[in-house]
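Student: Below: sequence and its predicted model.
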Amino acid sequence: MRIIIQKFGGTSVATAESRQQVVRKVQQALEKGYAPIVVVSAMGRKGAPYATDTLIALAKDVYAEVAPRELDQIMHCGELISSIVMTSTLQAAGVPAKALTGGQAGMVTNEDFCNAHILKVDTCRLRRELEAGFVPVVCGFQGMSANGEITTIGRGGSDTSAAAFGAALDAELVEIYTDVDGIMTADPRIVKQAKMLECISYEEVCQLAHQGAKVIHPRAVELVMPKNIPMVIKSTFSDNPGTLITHVTQECTDGVALSDRVASGVTYLAHIAHVKVAMDAAQTGTASKTVFQAMAQHGISVDLINVHPGQIMFTVADAMREKAQGYLQELGLQVETREDCAMVSVVGGGMGEVPGVMASFVEALAENDIMILQTVDSQTSISVLVQGTQMVEAVTALHEKFALAD
C-alpha cells in the first residue's frame, strides 16, 4: 500500500470553494494509486467562527484564567468541525471518507495540556480504514493521553501530526498544503526578488523555521528526517510542484546538488531585546551559570548566546526585557539592554565548507551602514542582531549579496 499524508491548513478548508480544491488534490492522489490520509487544521484564521483563536476567546471571555485541560477541550473542537465538514465534502464528491479525531487515529500523548508531547502513534485504526477503502480525515494538532484525556500538541501541531502519522506508517510522501506555492528564499513582502526554492534539505528548512520562516514547523521536519520520508510544501490553490524537502544527496531538476548551494534563504525574527551583562573577567564562568539559571527559573527563553571574558550577551523577547533586566539587577549584576532589535539569518547547507562566507555577510551589512550588535554562526547558518529599524534593509542586502534571486 502506497500511503501518502496530505495535510491541509486553515485557509485550505475555510470555504466551500477551497474545500473543492482539497477534493481535487485527494482525487489526484487516488488516481496515482496512493492511499491518502488527510490531516486538517481548524477552518480559517483568527476571527473566523471556528478558528482556534476564536474558540479560545470564547472561553476566555467568560473566565480569563481557563485551565489548560479545559482549553484543550475547546481548542480541539476547531479541527473536529473541520474534519467532519471536509469528510462530508469528500463523500458528496463520491470519495469514501471517514472523520477521525487525533485520539481515534492513534495519536497518543502525555498530559502536558496545550503543549503535549507525542509518545507514540498506534497505526492499527488507520491501516484498518485504509484497507477498507476509506480516506481517513484526521484532526491535526490533537491527540489523547493513555487516560483518555484530550490534548493538543502546540502551535504548528497539524504539521507535526501529519509528519508523525507519515513516520509511523512509513508513508511514501508527506504533502503540506497551504496558501503559498512553496518555500521562498526570503519573505516576499520584504524582498520582491525572492524566488521559490525547488528543493531544500531537512537541515536547512529546520534552520529557516527555527530562525523565523513560518512555512513549516521544525518539529514536523525532524519527525520525517530519520526515515528519509520526502516532504513537499505546496499550494492548495495551484498546480505548482512546490518545494521538496529531502536529504542533501537529492538533486534539483536543474542539476544543482543541494550540497553545492552556499545559501538557501534569508530569514528574520523581530521584536527582540539585546542583553549585555558585564563582570570581572575572572568571574565570567560563575556569572554565566548565575545568569542563565535566573532566566530559566523565571521562565525567560534566551537565544543568540555569546560568552566572553568579562561579558555575557544574549537575546530575549522584547516583552521579557524589563523582567530579565530586573531579575539580573537583583543579583547585583551590571546589565545593559537594548529593545526593538531583530535577528537576521542566512541559512545554507554549504556555508560551513566555503571560505569567505562570513566576510561576504559582514561586507553586505557594512556596505549599507547596518550596525552589527552581535553575531553567532553554525555549520548551516550565520545570524546577526541589528536594530529593528534596519531589519528590512539587512534582509534585502544579504539576499542580494548571496545572489539568491539568480
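Tutor: Nice, thanks for sending it over.

Student: Please count neighbours and contacts with C-alpha atoms only from this point.
Tutor: Will do.

Student: contact partners of the helix or strand containing residue 71?
Tutor: For residue 71, the element it lies in under DSSP states H and E is helix 68-92. By CA atoms under 8 Å, 6 or more residues apart in numbering, the residues outside helix 68-92 that reach it are 13, 19-20, 23, 40-43, 50-52, 55-56, 59, 96-101, 113-114, 137-142, 150-152.

Student: ok, the most centrally placed residue in the chain - contacts?
Tutor: Centroid-nearest residue in the chain: residue 217, 2.1 Å away (criterion: CA atoms, centre = their mean). Residues counted as contacts of residue 217 (CA under 8 Å, 6+ apart) are 156, 157, 159, 160, 206, 209.

Student: Now restrict those to buried residues only.
Tutor: Buried by 16 or more other CA atoms under 10 Å: 156, 157, 159, 160, 206, 209, out of the contacts of residue 217.

Student: Put this next to the first one:
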Amino acid sequence: MKFLIQKFGGTSLTAPEMRRRVTAKVLAAREEGYTPVVVVSAMGRHGDPYATDTLLDVARQAGREIDGREKDLLMSCGEIISGVVMTATLNSAGCPAVFLTGALAGIITDESFNDARIIRVKPENIIKQAREGKVVVVAGFQGVTGEGEITTLGRGGSDTTAAALGVALNAGYVDIYTDVDGIMTADPRIVNEAKPLDMVTYDEICQLAHEGAKVVHPRAVEIVMQKGIPLRVRSTFSDAPGTLVTSSGEVYKGAIDIARDRTITGITQIPDLVQFKVPLENGSAGLTQQRRLFKGLALAGISVDFINVSPDLAVFTVREAIFRKAAQVLENNEFKAEINPGCAKVAAVGAGMTGVPGVMAAIVDALTREGVQILQSSDSYTTIWILVKREDMEKSVRALYRQFMSVE
C-alpha cells in the first residue's frame, strides 16, 4: 500500500459543501493509486458550535478553571465530532470509510495534559482497516497515554498527528490542506504581490513557521524531516499543486549558484513584542547577574526571545501579553530594566543566504530608505531577524520584499 496522509483544518470541514470538496480530494488520491489516511481538526473556529474554543467556553461557565485532565477530555470532542461527520460524508459518497480516535489509531503520548508529545505510533489498526479497503479517518490533535488517559497535543496538534502518521506508515506524502494555495513569500494582507512558493526546504519552513507564518506547525515539519517524508501545503478550495517541503538537495537540484538562485525565500513578521534592556555589571558580578536574570525568568515560566547578551547588557523580548509579569520578575530580583513596548520582529528567511556576503547590508539599506530604525538584530545561517517599532512593521515587510523578492 502506498499511503498518503491528508490533513484538513477546521475551516475545510464546517459546511456540507466544504466536506464535499474534501471528499473529492480523497477520491482523487485513491484514483492516483494512493491509500489515503485522512486527519481532521475540529470543525470551525471560536464561536462555531463544535469548535474546541467554543466547547471550552461552555465548560468555563461552571465558574472555575478546568483541570488539565478534564480539559483534554473536553478538547478531544471537537475532532471526534468532525471525524464522525467526515466519515459519514465519505460513506454517503460511496467511499467506504471508518473513523478512529487518536487512541484507536495508536497515537501514544507522554502524560503532559494539554500539550502532550507523541512518543510512538502503533499503526496496526490503521493498516488493518486500510487492507479492508476503507479510508481511515483519524482524529487529529489527540492521543492516549500508556495508562489510557486521553491527551491533546497543543497548538498545531493536528499537523503533528499527520506528520507522525506519515512517518509511521512511510507515506509517500503528508498533505496539509488549508484555505490558501501554499506557503506564501510574505503575508498577502501586507504585500499584495506575495505569491505561493513552489518548493522550500525543511529548515526554511521551520524558520518561517517559528517566525510568524502560520500555515503549518514547525513540530510537524521536524517530524517528517527526520525520515525525509515530503510534505505539501495545499488548498482545499483549488487544484493548485501547493508548496512542496523537502530536502535542500531537492529544492536546489540543478542550481549552479544557490546564492543567485534564491537568497531569500520569504519575509515574515510577529507583532506585539516588548523589548527589555537590562544593564549588567562587569566581571564576575555580571556573570552572576546573567545567571540570576535568566533563571528567574525561567522559573516564572516566561519564554524569552531575540536574546543578545554582552558583558554589560542583556537584551531580549517577550510577548506583550506577559511583559508585566516579566517586569515584576526583574523587579523582584533587583534588576533595573529599560522597557520598550510596541515592538515587532521581522524576519528574512532563506537557506540561500548561507555564506553570501551583503545580505545584512541590503536589509539595512532597504530599511534606511524607509526611515525605519533597527532596534535590535540577530541572525542564523538561514534567518536574519530585525526588531522594529510596531508601527514600522508592515512598512519593513514591504521594504524587504521589494529588496529581495521583487527582483527574483
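Tutor: Thanks, I have it. If you're wondering where the values come from, they're calculated on a predicted model, not measured in any experiment.

Student: Return the member of the buried ones among the contacts of residue 217 of the first structure nearest to residue 192 of the first structure.
Tutor: Within these, proximity to residue 192 of the first structure (CA to CA) peaks at residue 209, which comes in at 20.3 Å.

Student: how about the closest one, secondary structure?
Tutor: helix (DSSP: H, G, I helix; E, B strand; the rest coil).

Student: For the residue nearest to it when sequence neighbours are not counted, give me its contacts.
Tutor: Nearest residue to residue 209 of the first structure in three dimensions, chain neighbours excluded: residue 218, at 5.7 Å (CA to CA, 6 or more residues apart in numbering). Applying CA under 8 Å, 6+ apart, we find residue 218 of the first structure in contact with 205, 206, 207, 209, 210.

Student: Translate the second one into the numbering of the second structure.
Tutor: Right, residue 206 of the first structure. Residue pairing (TM-score structural alignment): residue 206 of the first structure is matched to residue 206 of the second structure.

Student: so where does its match fall, helix or strand?
Tutor: Assigned by DSSP H and E, residue 206 of the second structure falls in helix 202-210.

Student: Now that helix on the first structure. Mean distance?
Tutor: Average distance, helix 202-210 of the second structure versus aligned residues of the first structure after superposition (mean CA distance after the TM-score superposition for the first structure): 0.3 Å.

Student: Mind giving me the packing neighbours of that helix?
Tutor: Counting contacts by 3 or more CA pairs under 8 Å, 6 or more residues apart in numbering; DSSP states H and E, helix 202-210 of the second structure packs against helix 218-227, strand 243-246, strand 266-279, strand 338-349.

Student: Output the residue interval of the first structure matched by the last one.
Tutor: Residues 336-347 of the first structure are the counterpart of strand 338-349 of the second structure, counting by TM-score structural alignment.

Student: Buried ones in the matching stretch, by neighbour count?
Tutor: Quick answer for stretch 336-347 of the first structure (16+ other CA under 10 Å): 337, 339, 340, 341, 342, 343, 344, 345, 346, 347.

Student: go on, stretch 57-71 of the first structure?
Tutor: 59, 69, 71.

Student: And for stretch 206-214 of the second structure?
Tutor: Those would be 206, 207, 208, 209, 210, 211, 212, 213, for stretch 206-214 of the second structure by 16+ other CA under 10 Å.

Student: Relative to residue 187 of the second structure, which of these is nearest.
Tutor: residue 213 (7.8 Å).

Student: Can you classify the closest one by secondary structure?
Tutor: coil.

Student: Would you mind confirming that it is in contact with residue 266?
Tutor: No. Between residue 213 of the second structure and residue 266 there is no contact under CA atoms under 8 Å: 9.4 Å.

Student: ok so, going back, quick one: contacts for the match of residue 206 of the first structure?
Tutor: 217, 218, 219, 221, 222.

Student: Could you pull out the strands in the stretch 251-400 of the first structure for me?
Tutor: For the stretch 251-400 of the first structure, the strands defined by DSSP state E, counting those that start in this stretch cover 265-278, 303-308, 311-317, 334-347, 374-377, 381-387.

Student: want to try TSV for these, with distance to residue 228 of the first structure as columns?
Tutor: Output for the strands of the stretch 251-400 of the first structure, formatted as TSV (distance: least, CA to CA, whole Å):
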stretch	distance to residue 228 of the first structure
strand 265-278	22
strand 303-308	29
strand 311-317	34
strand 334-347	21
strand 374-377	26
strand 381-387	22
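
Student: The ones you listed: which one's closest to residue 359 of the first structure?
Tutor: Nearest to residue 359 of the first structure, of the strands of the stretch 251-400 of the first structure and by CA to CA, is strand 381-387 at 11.1 Å.

Student: for the closest one, packing partners?
Tutor: For strand 381-387 of the first structure, the elements it packs on are strand 334-347, strand 374-377, judged by 3+ CA pairs under 8 Å, 6+ apart.

Student: Okay, residue 10 of the second structure and residue 240 of the second structure: tell me how far apart.
Tutor: Distance of residue 10 of the second structure to residue 240 of the second structure, computed by CA to CA, to the nearest Å: 20 Å.

Student: typed the wrong thing, it's residue 283 of the second structure
Tutor: 59 Å.

Student: So for those two, which sits in the more crowded spot?
Tutor: residue 240 (13 against 10; other CA atoms under 10 Å).

Student: now the more buried one, nearest residue through space, not along the chain?
Tutor: Spatial nearest neighbour of residue 240 of the second structure, excluding adjacent residues (CA to CA, 6+ apart): residue 181 at 6.2 Å.

Student: Please pull up the equivalent of that neighbour in the first structure.
Tutor: Aligned partner of residue 181 of the second structure by TM-score structural alignment: residue 181.

Student: what helix or strand does its match sit in?
Tutor: Judged by DSSP H and E, residue 181 of the first structure forms part of no helix or strand.

Student: any idea how far residue 292 of the first structure lies from residue 330 of the first structure?
Tutor: Distance from residue 292 of the first structure to residue 330 of the first structure, by CA to CA: 14 Å.

Student: between those two, which one's more packed in?
Tutor: residue 292 (16 against 9).

Student: That one pairs with which position in the second structure?
Tutor: Using TM-score structural alignment, residue 292 of the first structure sits opposite residue 294 in the second structure.

Student: Show me which positions of stretch 286-303 of the first structure end up buried.
Tutor: Applying 16+ other CA under 10 Å to stretch 286-303 of the first structure flags 287, 288, 291, 292, 294, 295, 300, 302 as buried.

Student: Run the chain-centre distance for it.
Tutor: 25 Å (CA atoms, centre = their mean, to the nearest Å).
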